[in-house]
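>>> this one's sequence-less:
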């Protein structure tokens, strides 16, 4: 096996699941900071009816669903859109470059969620359990 050739390693799906879980937890904590004030933020909590409040609510609900791996593809599509809006509305007007306008997290999350939209949740997810049950086997679920 060469480091340059693609291999159907069992770790590919597991690492996809791990990436999804970690990204979802970080995204969830960003939402809880906006909605519940935890962890404490240097900025005041926005009203829930504001754009930041709606974004925070999307981050809490979407982040939790991403962590669980439930409805991953449609949720990832919505969250990628949220991050694109966040970037172009709040960061892009300051500068074209994400390194200058502090938009790096928004850009990375946008493309990460686009990846999840196409790649799915991975084997460690509720989506994988549902898919395995609909086929009638649990062999596809990578909890081994």
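Arrived safely. Remember, it's a predicted structure, so these values are computed and weren't measured experimentally.

>>> For the rest of this, base every contact and every neighbour count on C-alpha atoms.
Fine.

>>> residue ranges of the helices in this protein, please?
Ranges of helices in the chain, per DSSP state H, are 10-35, 51-68, 72-86, 98-101, 104-119, 126-135.

>>> what about versus this one:
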């Protein structure tokens, strides 16, 4: 005789939302990521760091990747390959800009770069979820 545990049914119903929650996570992460590209390329919103940077610089390239790559991930188009590239960008950003300032991410300001790196690595593996142009394209 199988043993049932209280709350087991609700666990199954929440687990059934995993594909949709993947899409929600992708949308929120990408929307926040796009704002980093907006700051670097257009200085919007005013006063945000680092502000507008030269387009033909390392920060300019990062801004293009963040704006265009973030928008693509936001829409869920070519999510796997673009997320892989963005994950690499964030790893490079961490080791170039943050790690030299100290060993601990909480002290060197690198927590967000690490979080984005692993979130995009997850999207590269998991895909975009059902609410995406990738899913529409697959039919």
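Happy to help now that I have it. Keep in mind it's a predicted model, so treat the numbers as computed, not measured.

>>> In CSV, list the helices of structure 1 along with distance to residue 45 of structure 1 and mean neighbour count.
Shown next, in CSV, are the helices of structure 1 (distance: least, CA to CA, whole Å; neighbours: other CA atoms under 10 Å):
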stretch, distance to residue 45 of structure 1, mean neighbour count
helix 10-35, 5, 19
helix 51-68, 8, 22
helix 72-86, 17, 20
helix 98-101, 22, 14
helix 104-119, 19, 18
helix 126-135, 32, 16
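
>>> Including distance to residue 43 of structure 1, could the ones you listed go into CSV?
Listed next are the helices of structure 1 as CSV, based on distance: least, CA to CA, whole Å:
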stretch, distance to residue 43 of structure 1
helix 10-35, 9
helix 51-68, 12
helix 72-86, 17
helix 98-101, 18
helix 104-119, 18
helix 126-135, 35
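
>>> among those helices, which is nearest residue 42 of structure 1?
Across these, residue 42 of structure 1 has its closest neighbour in helix 10-35 (9.9 Å, CA to CA).

>>> what stretch of structure 2 does that closest one fall on?
On structure 2, the counterpart of helix 10-35 of structure 1 by TM-score structural alignment is residues 16-41.

>>> Same check on stretch 82-91 of structure 1?
Going by TM-score structural alignment: stretch 82-91 of structure 1 matches residues 89-98.

>>> so how far does the matching stretch reach from one end to the other?
13 Å (CA to CA, to the nearest Å).

>>> Please apply the same query to stretch 90-109 of structure 2.
13 Å.

>>> and residue 74 of structure 2, what pairs with it in structure 1?
So, by TM-score structural alignment, residue 74 of structure 2 is matched to residue 67.

>>> Please tell me how far its match sits from residue 97 of structure 1.
Distance from residue 67 of structure 1 to residue 97 of structure 1, by CA to CA: 30 Å.

>>> And for residue 12 of structure 1?
Residue 12 of structure 1 is 32 Å from residue 97 of structure 1, by CA to CA.

>>> Kindly report the same for residue 28 of structure 1.
With CA to CA as the criterion, residue 28 of structure 1 and residue 97 of structure 1 are 26 Å apart.

>>> Please apply the same query to residue 81 of structure 1.
From residue 81 of structure 1 to residue 97 of structure 1 the distance is 19 Å (CA to CA).

>>> Over to residue 77 of structure 1?
Taken as CA to CA, the span from residue 77 of structure 1 to residue 97 of structure 1 is 24 Å.

>>> Also residue 110 of structure 1?
15 Å.

>>> Likewise for residue 90 of structure 1?
On the measure of CA to CA, residue 90 of structure 1 and residue 97 of structure 1 end up 13 Å apart.
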